[in-house]
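> can't give you the sequence, but here's the structure:
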């Protein structure tokens, strides 16, 4: 890697200019200095070795230069930190309406402040930090954060936005120091910093009440800590070695606790660690006991520590949200019973005939057995039966006997339901019976359809189900207890089992979960397990809260699986056009932008679009690196020596960090089925930025200093000029969008009406 010249001045006033070249220090020329007593500044030699014309003394200028030289390592990052905070905070309150996903994350802050349980597809750490910002801003949790509505005076949205923007601001110095740790030249360090500082997409996304600035911040910290740890590799088990290993683990835990996209960053650290341990395995000078310690240290710091941080975020989440809220139905019935304001404690303890109930699927992410008046568009065309996560009266069923069985007419006598009883489930709102028959299920074609059929007097044997007790959490019994007893429903005629395995119905089924009858008797399949959640029966006393307690590990696992299944359900809907969605193919070439709000003339508008110079150069550098690597590999095979061993090792190391980091953060979105948006590319963008600076640094290694200054200077200028030209899309467009026609560089940018 190239280095800027080092200038040494000896006691005899001899200036020695030294350049780094492949690990060798090369003295290019020396010059004798005049003393200041002679009235001149020191004499220097030009690039050809000729004496430059002496200049008249300037004591003040010399003092400034001396100060700058002495404190260079402090002045530069402080300057960029100042610019970073200024750009992130400038006009941050210009728009006083709820923009884009502020509607979601603002609501989550409200739930934390009111301590109401809610459900979301992302881990809780970032949302708790947003709630902290709201709390510090004096917010009382009463605003509903409806998209497009104006913030009331009692909501200090400016402070909340600034709190989140500070995470985006710290990305800039992190990029600066990461580039230094990657051993970039000072030119390349400044280039990386400018690209992060002046990318309009990074700037725009950081200025609102969203998770993305925190996700990017912890992505940056993880990369920085990993690189710092790598640079301690020759001082194993030193204090600094332990510090940066632990900090890498902490960063992994934090980034994974913001969004699951952080797992891609975790994968990068994992691959680096595997390679590192493999290299050490081949180093026969390392004793076996020391090698084992390397494994133990990494397992503790990079696996156990991040998992503990991730679990801790959920523990805090559960400890805050102690009141019943809109997300209750995503959790197990036992968990809900422990929430304040939930009336599950009023459930009668044991199930009896005539009881009205709601029935919860115990598979992770399972919902409530549900039916509604709409019918299947195919198959039997009978009434739909689904699983639904939201509580309403369509989830209510009555436990009835078989039609031919003797019904107890005594108003006070109770007959309990027991193991192996044959029952009929009657839907309260529509009067239909839970029914199955030899018709293929709408999604899971290999199983039988479950429908609503007949009524209390009309029906057949296909309405009958045998209830089987699996076990009870607290006792051994043949009776069915509310919340704690696991049960299965076996169809009396077909022998199949009632099942809801998170298969999503099309739009005609309102994207609810398919309920089918499984032909295979698999007792371990949790999606055939159910429990009684709500239970009403005037003949029976309340059970009491002491009978219903949940365990953290079960709740933690249940919520994570529910998050996973819900995330997978976020697939593109062919029946609906999502104008905000985009495809991964469009991101690296900046083919699309994203309107973050209404595009009316009287609204302050924001357009999420990257700085084209930054994005295009990053993408180009990835391609160039690929071809350069192939070129060098072919030449090495032919025994050409383009690099010293240390230089080749460094080239591969930086290339792997940038290239594999980009692939890990980009390729998963190309193969996943869920709907994707432009901001999903932002973590990958960082690695392309690092690659762009690295490639430019690499190809200017043999340039003269003045040539290198010009090349990098042109790049700096382009980034700054394009940023200035597009700055309004990030700071706020408070004029008609029609005035932005000149900024529509690509026809696919919907920046103009």
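Sure thing, it's come through. Given the structure is predicted, the values throughout are model-derived calculations rather than measurements.
> Every contact and neighbour count from this point should use C-alpha atoms.
Will do.
> Counting neighbours, what do you get for the spatially closest residue to residue 397 that is not a sequence neighbour?
Excluding its sequence neighbours, the residue lying closest to residue 397 (CA to CA, 6 or more residues apart in numbering) is residue 427, at 4.6 Å. Applying other CA atoms under 10 Å, we find 28 residues neighbouring residue 427.
> quick one: residue 427 and residue 369 touch, right?
No: taking CA atoms under 8 Å as the contact criterion, residue 427 and residue 369 are not neighbours in contact, 10.0 Å apart.
> So for the two, which residues contact both of them?
Residues touching both residue 427 and residue 369 (CA atoms under 8 Å, 6 or more residues apart in numbering): none.
> the helices in the stretch 251-400 of the chain, which residues?
Per DSSP state H, counting those that start in this stretch, the stretch 251-400 of the chain carries helices over the ranges 262-281, 288-299, 305-320, 333-337.
> picking up where we left off before, what's near enough to touch the residue nearest to residue 397?
371, 394, 396-398, 433-434, 452.
> Looks like residue 483 contacts residue 331 (just checking).
No: with contact defined as CA under 8 Å, residue 483 does not count as touching residue 331 (12.0 Å).
> Neighbour count for those two, which is higher?
Just comparing residue 483 and residue 331: by other CA under 10 Å the higher neighbour count belongs to residue 483, 30 against 24.
> what's the nearest residue to the residue nearest the centre of the chain if we skip its chain neighbours?
The residue lying closest to the centre of the chain (CA atoms, centre = their mean) is residue 259, at 2.4 Å. Spatially, and ignoring its direct neighbours in sequence, residue 259 is nearest to residue 122 (5.4 Å; CA to CA, 6+ apart).
> again, but for residue 378
Residue 378's closest residue in space is residue 442 (CA to CA, 6+ apart), at 7.6 Å.
> For the stretch 1-150 of the chain, which segments are assigned as strands?
Counting by DSSP state E, counting those that start in this stretch, the stretch 1-150 of the chain has these strands, from start to end: 6-9, 14-21, 24-32.
> Put this next to the previous one:
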């Protein structure tokens, strides 16, 4: 039999304190195990076995995942027509399958994945994805939706494990996952061919990786697993940024947390300088360079796949377009000659083509009321101009070639209307500080205000030293200086014209005459002259980095141009940021006729209102703890417990703040789904606050409170489930669910989103951030 004894050690010698003897205290040895002779001789080598406790966590995660998949695929193919942003993102998927270049305001990774989903289910890319149009039998739209749905369903287990990593209880983590699974809005957005389900997945993945990475930082800094999870974090935030630019807010969340860590380490005087420097190096590598590499790679993949000329060509530089298959730029004669017909592209990033049409400037907008001159981003015969000499009698003979050189004075005649490019000392219609540019006159009436001097600023092809420099197709960047006024023809960075100018880019004559301004530079894009030989594709060099920068700047400019347009946003489709947290608005995702299947984008009130209240409650709790700390109340067992509390709060509050507050300073069009990433972080905080406060009531009441909140989410979802799975019949059947007067469930204008989706960039889909 094993026995344990506490043996008293001999008393230590007496010591003296301040010259006085101090009695020695007996010391006790630690418990020592002894064995009798009749004990099992092998007992010394036996290790007491621990009873294996049942781990319920993976089983809960599995059940949540199964339930999440079910909610997202149930009746997935019921709507056999194009719903909401499927009109845009389905179309973009088609372009990848056809390898046809297009332009959009979002980075390419998410749309590349949508294209891959279409390819996987056998889609050939031929369907136009017009809003409300019925899908053809041969298109497996359910399979494409299932790809987004399955990706979206993974948010649920991610939410569950994020809660556990934030030291929430199992019940609180289950509550968190249930909110993610059964929020009506989050569920709705994941059931169609949309980017938002991919964005939300990568946002949830980034949050989870950040939390795990932080926990390893506390326990195993600079360990292998710490490096691995930092790499996961970098990849996930890079994917967020490569789906939509709101991924920048996730990067900001990770970046602020990283800066805080480095600031705390700076105060650790025991840490060697080399170790501190290593922390900087690995964070720069994994949290800056790695996400940047993911972002750049998505564009390399984008350019590699989309190698065919398509409808988005005009947003890119002429040299980029020259390397796409299917255009005729290789037929361009290299050197421009008088009598050549050309199209002229503005040199600003995303600049358009010099354009004119028969419409004139309206009274009040312009003193001249002459023919409009604009910049247009699509190929059109109204973009074509003929290079003319200053006087008609100086034009070369019919079969004679006279090249255009630097310093030449020219006139540009609009091929369709025969008007001449003209400027005069009248203010431009929008940019009042500069002179108007118009189409005016004809070749038979000489006018000094029709004359422009060609000035070469840069040429991508070398010319021999000392030779007179020619104006060449695509490679020559030049300015057009008005001979009488001295100003430069400008566009690109100017504002768009109002409706009377079809919202095309304004063209004016820039008084500053700065040749360093890209908006004052132009190049010949297409060139027709039967007397000159074609230049061939080899004449136009290609550069990935030039194209990468061009596309990103064009995306930024197009995104900023997405201002609200009441004529294209019927039926209260748009909303304002202040309406989102209090769930003041919903959104009709399709037509609203009595005989149409309807989907209403609206949140679960328990989730949305509860998460908003949790933000206020958390602030109040922090204030109470601050006051109690000042009174020296011991609310925390140790510093780690306080640190865990503050970290969970920072993830929830800061994540919500960074994803929500920026929308207040944006002038672009906004929709309800822009709140979803912020909502996810508010949900995390909601579960954490309920768990934290409920723990102080005892185990039983803690469980009852969390189960009650979870049951509330489920019950409300059941009430609102038709909004997700389809409303068949007159919308008045759901009048009882109009809990707030501003919810446009059944009354108001019964329009469709079709009109909103019909615009180039003013519609619902392209307005997504």
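Now that the structure is in, tell me what you want to look at. Since this is a predicted model, take the numbers as computed values, not measurements.
> any idea what the residue nearest to residue 259 of the first structure aligns with in the second structure?
By TM-score structural alignment, residue 122 of the first structure lines up with residue 106 in the second structure.
> Quick check: that match vs residue 333 of the second structure, distance?
As for residue 106 of the second structure, its distance to residue 333 of the second structure is 35 Å (criterion: CA to CA, to the nearest Å).
> now residue 727 of the second structure
60 Å.
> Residue 737 of the first structure pairs with which position in the second structure?
Per TM-score structural alignment, residue 737 of the first structure is aligned with residue 731.
> wait, what's in contact with its match?
592, 594, 745-746.
> what do you get for residue 265 of the second structure?
271, 276.
> That one -> the first structure?
In the first structure, residue 265 of the second structure lands on residue 280 (TM-score structural alignment).
> Residue 454 of the second structure too?
Counting by TM-score structural alignment, residue 454 of the second structure lines up with residue 467 in the first structure.
> Its match sits in which helix or strand?
strand 464-472 (DSSP states H and E).
> Next, count neighbours for residue 117 of the first structure.
23.
> The strand holding residue 467 of the first structure vs the second structure, mean deviation?
Compared with the second structure after fitting, strand 464-472 of the first structure deviates on average by 0.9 Å (mean CA distance after the TM-score superposition for the first structure).
> Output the residue interval of the second structure matched by the helix or strand following that strand.
Next helix or strand after strand 464-472 of the first structure toward the C-terminus (DSSP H and E): strand 485-491. Counting by TM-score structural alignment, strand 485-491 of the first structure pairs with residues 476-482 of the second structure.
> For the matching stretch, buried residues please.
476-482 (16 or more other CA atoms under 10 Å).
> And the contacts of it?
Here stretch 476-482 of the second structure has contacts from 347, 423, 449-461, 487-489, 509, 513, 515, 520-524, using CA under 8 Å, 6+ apart.
> Pull out the buried members of these.
Buried residues within the contacts of stretch 476-482 of the second structure, counting neighbours by 16+ other CA under 10 Å: 347, 423, 449-456, 459, 487-489, 509, 513, 515, 520-524.
> give the contact list for the residue nearest to residue 259 of the first structure.
Per CA under 8 Å, 6+ apart, neighbours of residue 122 of the first structure: 258-260, 563.
> Tell me which stretches of the stretch 501-650 of the first structure form helices.
552-568, 612-637, 645-671.
> Make a markdown table from these and add mean neighbour count and distance to residue 164 of the first structure to it.
Compiled in a markdown table, the helices of the stretch 501-650 of the first structure are given as follows (neighbours: other CA atoms under 10 Å; distance: least, CA to CA, whole Å):
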| stretch | mean neighbour count | distance to residue 164 of the first structure |
| --- | --- | --- |
| helix 552-568 | 17 | 24 |
| helix 612-637 | 16 | 23 |
| helix 645-671 | 17 | 23 |
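> could you redo those helices as JSON lines and give each row distance to residue 62 of the first structure?
Formatted as JSON lines, these follow (distance: least, CA to CA, whole Å):
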{"stretch": "helix 552-568", "distance to residue 62 of the first structure": "61"}
{"stretch": "helix 612-637", "distance to residue 62 of the first structure": "36"}
{"stretch": "helix 645-671", "distance to residue 62 of the first structure": "37"}
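> Between these, which one is closest to residue 316 of the first structure.
Of all these, helix 552-568 sits nearest to residue 316 of the first structure, with 11.1 Å by CA to CA.
> okay, the angle between that closest one and helix 305-320?
Helix 552-568 of the first structure runs at 100 degrees relative to helix 305-320, counting by axes from the mean of the first three to the mean of the last three CA atoms, to 10 degrees.
> corresponding residue for residue 441 of the second structure in the first structure?
Aligned partner of residue 441 of the second structure by TM-score structural alignment: residue 454.
> which strands and helices sit next to the strand holding residue 467 of the first structure?
For strand 464-472 of the first structure, the packing partners by 3 or more CA pairs under 8 Å, 6 or more residues apart in numbering; DSSP states H and E come out as strand 422-427, strand 485-491.
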